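In: this is the structure alone, sequence omitted:
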């Protein structure tokens, strides 16, 4: 069987290349790559084709990249509502015992949701299961391999301040001795032995990195309070040795921001910069609490910030400074964190939320984000985040064929309403996962007219439900006790975090007020 040639039609084709859009356009895909992008009339004459997809009632655009994702979270919708410092003591007890097959099913469930939400690639920070060989990483990678999805996959590592933003011994001293001993022996803090973590990474890098041109393996130091300088430096050395990359939670919360200054005498970004960790191959997830002083360092580094707007709001983390990061020359991608705004991994909704939160009511001349700039950033920086720089994220000859085909009917209805509106504004403001019809990754159609082709969703749902009922959501006595420990220690958290969350900061923007300085409230008692 020869190499397949496919003609993909859209009006428009959102290329995000030299031309942002091509009216009545087309894309020729040959094998895994894009052969040509141009007008329908010109490209249709280059047939024959094995298949024609789309038409004048469709929109064609690059696949979207999820810059920050946790594949383990898709089977826990609605669960993650805590400020992260509070959630941290519960993460270890979220699920009961699981088999490798269970992890494969959970990963497939996550991948199916991402495909249906318009994603063709993701950065997956995977926490793993210490009871399983290589922390259960290989069944998850096998799920990515079987699904045809593109991923940069990292097993999380952490080695200090694993319970809270203070030394582990200080935290344990706050607890009654018997409870402290139980916590010490439990998986709370989810800090697996580093030698085992790095031995697993070595195996994954040698076995999986580069698989089918889709899978990359990256280092994943968890977040700045939980990673020592030595751990970050070890990750940097390995990333350089293997030519892979790094992803880490950076400046997700207000307390994390203060932690860096209190414990290291400098900001989190300056710390990473001085260590030599920050660089073009690094993704800084969330990146909410970056200051003006740090923006220059970050922009110069070439690193990518993943703004996860729905997750940031759900976890009370705050609003990422997308506007200011981009204005400084910094790189911004977008992610869902596995707990998207609507628990459906709809990347169109996340981009729309990001564009709304970008706005500053004090700037009348630039109320909204330029949609072409936003979409180009999502594509270009998303490509860098998954370690496929300049190979995906736009539609151009020679690039890999990761693309979406949407039905434009609902997006542009009612007829005539948006004729005078820039098309990309309409796309950003109105597209939803339900408009998506076909998804192509690496030249392979993984969703065909609304039906996934690489994942049997009906069989997956049946087997996954059995796994969840019989194991994952049926914890044994030991796991139930681990779950209880999170609640038993949570009473000491307010004393640790009350101060950093109460300290004044200079806000990036202002959307509400408690009072007007110098104005006393005088209720109208006249009735008039």
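Out: Received, thanks. These numbers come from a predicted model, not from an experiment. Numbering: from 1, shown residues only.

In: going forward, measure contacts and count neighbours with C-alpha atoms only.
Out: Noted.

In: can you tell me the closest non-neighbouring residue to the residue most central in space within the chain?
Out: With distances taken as CA atoms, centre = their mean, the chain has residue 68 as the residue nearest its mean C-alpha position (2.0 Å). Nearest residue to residue 68, sequence neighbours excluded (CA to CA, 6 or more residues apart in numbering): residue 335, at 4.7 Å.

In: which residues touch the one you found?
Out: Residues counted as contacts of residue 335 (CA atoms under 8 Å, 6 or more residues apart in numbering) are 65-69, 306-309, 347, 350.

In: the structure to be compared is supplied as follows:
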């Protein structure tokens, strides 16, 4: 029997797009009827609901669409609380070890994904783009385990098949000069999937998971234009067009990456990505901190998205992204948590508040600072657009998917009650959430996830952590072999002069 829910007397922020591109954030008292997985009706009073409908009295409650976490890595969930701030290139040695040769057990991957998904849905996130970067490569078993975890929670996921087919010292400048010969040899010998095998795997996961239970979509993820070969980029571009699926990538996250393009290719890594086919209207770019004016123009012309990972950008010493310039160029902007070893949380309220604060410290043009309405657009429509789901999620309107979050307005976060968008961005932290619906299903009620047993999952994961500790010890040993060379590379890279600046003051690395 089709699930039917009538939410009555809610204070609704529709989040529907208006002619000027902004969202309708005017509160209105309305009833919302959910039939199956979609919103069937929004009206001041709905009297025609079926007798079998579950009725929720939402007086003094706020109803908004669920947030979209547009960039995350579930692989990092077991690294939560394990890392102080450090530059990306050093941090990656301990989180994404380039010499890793052993896969984690698929069950452990399933459990860690559940932990992240449960946290996110409790705090009003209903869709995640999980960029599944598993080393040495993603296996079918791991992809299946991660996808199944999201389905079991009842969460919407755009799940990527991440790929790197270049050794580390081919992806950053200067590093090859500092690496010992034996380390370079081991990096060159590291085994990943062949291009043919990776393409075949994507076709398999697409056939198995695309549209599964109305929750799963699949994504192509070249790690970065400098981390994959031109041939593979062109093949990914062809697959994206064939299946009409997003391309999810990382571009210009750090100053080192801004140096990389001119040093290795004679052009920005953004221009390099365009030349090889992966900068299109289907492309979502994580970070984009060190974008130049020319890069922004290329992204705007392509109709691509930039995903702002403001907390992670700070934690990894990357700098402050040129958000106002992206806004001026008309680029779609989304928000992401990034992974839990550079953020430690999938609670998007942390990201939302940080995104609202940091850009007001950039210059004295206070009229150009992003407003609360801008931030909320990035957290909903912007993320949906980055996943090519903007016609399905991110607004409260008939025909849209029923991904909805109900907040209690009689809480400290909303007292006194003034402009609700400002309360959401600067005062709320998720503690006022009472119910979360995804695909029409009630997933969270009064702070409890209904679809899985949280206590059992946490207990099983705790039992498996000694196994992961052995894995971590191997990673640390591998990282220490490479760290001295990476420190020297960083010192060389950050000393280079660029015409753009993304730090509040120059950073210095001591090698």
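Out: Thanks, I have the structure now. Just so it is clear, the structure is predicted and the values come from calculations on it, not from any experiment.

In: how close are the two chains, by TM-score?
Out: Remark: TM-score between the superposed chains equals 0.89 [TM-score structural alignment, normalised by the length of structure 2]; 499 aligned residues with a CA RMSD of 2.8 Å.

In: which strand or helix spans the residue nearest to the centre of structure 1?
Out: Using DSSP states H and E, residue 68 of structure 1 sits in strand 64-69.

In: what's that strand packed up against?
Out: If you count contacts as 3 or more CA pairs under 8 Å, 6 or more residues apart in numbering; DSSP states H and E, strand 64-69 of structure 1 packs onto strand 119-126, strand 282-286, strand 304-307, strand 331-334, helix 371-385.

In: okay, those, which one's buried deepest?
Out: strand 304-307 (a mean of 31; mean count of other CA atoms under 10 Å).

In: give me the mean deviation of it from structure 2.
Out: When structure 2 is overlaid, strand 304-307 of structure 1 sits 0.7 Å from its aligned residues on average, using mean CA distance after the TM-score superposition for structure 1.

In: and that strand, how far out from the chain middle?
Out: Distance, stretch centre to chain centre, for strand 304-307 of structure 1: 8 Å (CA atoms, centre = their mean, to the nearest Å).

In: residues contacting that strand, please?
Out: For strand 304-307 of structure 1, the surrounding residues in contact (CA under 8 Å, 6+ apart) are 67-68, 280, 282-288, 320, 322, 330-335, 354, 381, 384-385.

In: all strands for the stretch 101-250 of structure 1, in order.
Out: With DSSP state E, counting those that start in this stretch as the criterion, the stretch 101-250 of structure 1 has strands at 119-126, 150-157, 215-217, 220-221, 246-250.

In: can you find the partner of residue 429 of structure 1 in structure 2?
Out: Residue correspondence to structure 2 (TM-score structural alignment): residue 429 of structure 1 is matched to residue 426.

In: and what of residue 322 of structure 1?
Out: Residue 322 of structure 1 maps onto residue 323 in structure 2, by TM-score structural alignment.

In: separation between its match and residue 372 of structure 2?
Out: 14 Å (CA to CA, to the nearest Å).

In: residue 24 of structure 2: how many residues sit nearby?
Out: 15 (other CA atoms under 10 Å).

In: state the distance from it to residue 324 of structure 2.
Out: 21 Å.

In: and if you look at residue 251 of structure 2?
Out: Between residue 251 of structure 2 and residue 324 of structure 2 the computed distance is 18 Å (CA to CA).

In: and residue 252 of structure 1, which of the three is it?
Out: Put simply, residue 252 of structure 1 is coil when judged by DSSP: H, G, I helix; E, B strand; the rest coil.

In: all strands for the stretch 301-450 of structure 2, in order.
Out: 305-308, 332-335, 404-408, 433-438, 441-445, 448-449.

In: can you lay out the ones you listed as TSV showing distance to residue 151 of structure 2?
Out: Converted to TSV, the strands of the stretch 301-450 of structure 2 look like this (distance: least, CA to CA, whole Å):
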stretch	distance to residue 151 of structure 2
strand 305-308	24
strand 332-335	22
strand 404-408	17
strand 433-438	11
strand 441-445	11
strand 448-449	13
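
In: include distance to residue 481 of structure 1 when you put the contacts of residue 335 of structure 1 into JSON lines, please.
Out: Listed next are the contacts of residue 335 of structure 1 as JSON lines, based on distance: CA to CA, whole Å:
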{"residue": "65", "distance to residue 481 of structure 1": "38"}
{"residue": "66", "distance to residue 481 of structure 1": "34"}
{"residue": "67", "distance to residue 481 of structure 1": "34"}
{"residue": "68", "distance to residue 481 of structure 1": "31"}
{"residue": "69", "distance to residue 481 of structure 1": "28"}
{"residue": "306", "distance to residue 481 of structure 1": "35"}
{"residue": "307", "distance to residue 481 of structure 1": "35"}
{"residue": "308", "distance to residue 481 of structure 1": "32"}
{"residue": "309", "distance to residue 481 of structure 1": "33"}
{"residue": "347", "distance to residue 481 of structure 1": "37"}
{"residue": "350", "distance to residue 481 of structure 1": "36"}
